[in-house]
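Undergrad: What would the 3D arrangement of this be:
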Amino acid sequence: MSSRAPNQTPALPPNQTPAVPPHQIRAVPPHRTPAVPPHQRRPDPGAREPLWRDLVGDVLRRERLDQERTLKDVAEAARISMPYLSEIERGRKEASSEVLAAAAHAVGLDLGSLLSRVHSEFSRRTAAVRRAPGSHNTLCLAA
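TA: Sure, this is the predicted structure:
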C-alpha cells in the first residue's frame, strides 16, 4: 500500500525534473527590445572615436620615420626632451600648441600642415566607426 494520497504527485529525488512530453513544450518567444527612435540611439560602446593626442602622435611619428630620423634627432631640433617627444608620439601626453609647432617644424611641417594631416587621419579612422544617427561628422580644431 502507498503512503501518499491518491491525488498527490510523487516526490522527485533532488536535481531531477519531471519529463515533459514534447507536445506540452511551448516555444518561448525571443526577447525583443522596444524600438528606439533614431535620434535616441547610442553608438556602439566598443567603438570609440580616436583621441586627439593619439592622432597627433601617430602623424608626428609617421613623418619622423618616413624621414628615417631618430627620436633624439627630432627632439634636439624641436628643443624638447626626448622622453617628452616619445610620450607625445605614443599619445601619452597632450602637448601645448607651442610644443606641437616645434615638433612639427622639426620634421619639416608647419602647424597647419600637422593639423590638416591629423584631420585626414581622424576622418579615415572614424569612417569605420558607426556613429549615432543625428550626430554631426565634423571636427573643429583650434590652435
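Undergrad: C-alpha only now, for contacts and for neighbours.
TA: OK.
Undergrad: quick one, what contacts residue 98?
TA: Not one residue lies near residue 98 by Cα atoms under 8 Å, 6 or more residues apart in numbering.
Undergrad: in what helix or strand does it lie?
TA: Here residue 98 sits within helix 97-106, counting by DSSP states H and E.
Undergrad: next helix or strand past that helix?
TA: helix 111-126.
Undergrad: this one next, for a side-by-side:
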Amino acid sequence: MDVNAIPHTPRPLLRTILGGVLRGIRRHQGRTLSDVADAARVSMQYLSELERGRKEASSEILAAVCEALRVELSDVLAEVGRVMMAQRVRHASISVARQTAATRASSPQAYALAA
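TA: Sure, this is the predicted structure:
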C-alpha cells in the first residue's frame, strides 16, 4: 500500500467547529438564519459566515447568538469540545493507519511477524 495514498486530513479550525455546532442547533430548532440573526441583532450574512466557519465570533457576538438560540454558551462550548475530541480520535486513528502502512511498505516481513 502506498503511504501517500492515505490523504492527509488537516485539523479543522475552532471557528469551523463552532460554526457547525451553532448551525446544528439552529436547524434542530427549525429556525431560519433570518430569525436567529434578528434575535441576535446581527446581519443574516454575518450569521451565515459564522455558521460556515468563515468569521471569528467575538465573545459578545457569540453570547448574543447563544441567547437568540436560547442555549447556554457553556453548553455550546462543551459540544465544540466533544466534536474536537472526536476529531482528535479520528486523526489519531488515521496516524496509526499511516504508520502501519509505512511499516508494511518498508518491511513486509517485519509487519507479518508483528501481526
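Undergrad: what's the TM-score for these two chains?
TA: Here the TM-score for the pair of chains, by TM-score structural alignment, normalised by the length of the second structure, is 0.72; 90 aligned residues with a Cα RMSD of 1.9 Å.
Undergrad: in the second structure, what residues pair with the helix holding residue 98 of the first structure?
TA: Using TM-score structural alignment, the residues of the second structure aligned to helix 97-106 of the first structure are 59-68.
Undergrad: returning to what we had before: list the buried residues in the helix holding residue 98 of the first structure.
TA: Judged by neighbour count (16 or more other Cα atoms under 10 Å), helix 97-106 of the first structure contains these buried residues: 99-106.
Undergrad: and residue 67 of the second structure, what is it in contact with?
TA: Neighbours of residue 67 of the second structure in contact, by Cα under 8 Å, 6+ apart: residue 40.
Undergrad: I misspoke; the intended subject was residue 57 of the first structure.
TA: Per Cα under 8 Å, 6+ apart, neighbours of residue 57 of the first structure: 88-91.
Undergrad: Looking at the residues you listed, which are in strands?
TA: Among the contacts of residue 57 of the first structure, no member falls in strands (DSSP state E).
Undergrad: Helices along the second structure, start to end?
TA: Counting by DSSP state H, the second structure has helices at residues 14-28, 33-40, 44-51, 59-69, 73-106, 108-114.
Undergrad: Out of those, which is closest to residue 8 of the second structure?
TA: Residue 8 of the second structure lies closest to helix 73-106 among those, at 8.5 Å (Cα to Cα).
Undergrad: in that closest one, what's buried?
TA: Across helix 73-106 of the second structure, burial judged by 16+ other Cα under 10 Å covers 73, 76, 79-80, 83-84, 91, 94, 98, 101-104.
Undergrad: that older thread, could you dump the contacts of residue 57 of the first structure into a markdown table and include distance to residue 67 of the first structure?
TA: Output for the contacts of residue 57 of the first structure, formatted as a markdown table (distance: Cα to Cα, whole Å):
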| residue | distance to residue 67 of the first structure |
| --- | --- |
| 88 | 18 |
| 89 | 15 |
| 90 | 18 |
| 91 | 20 |
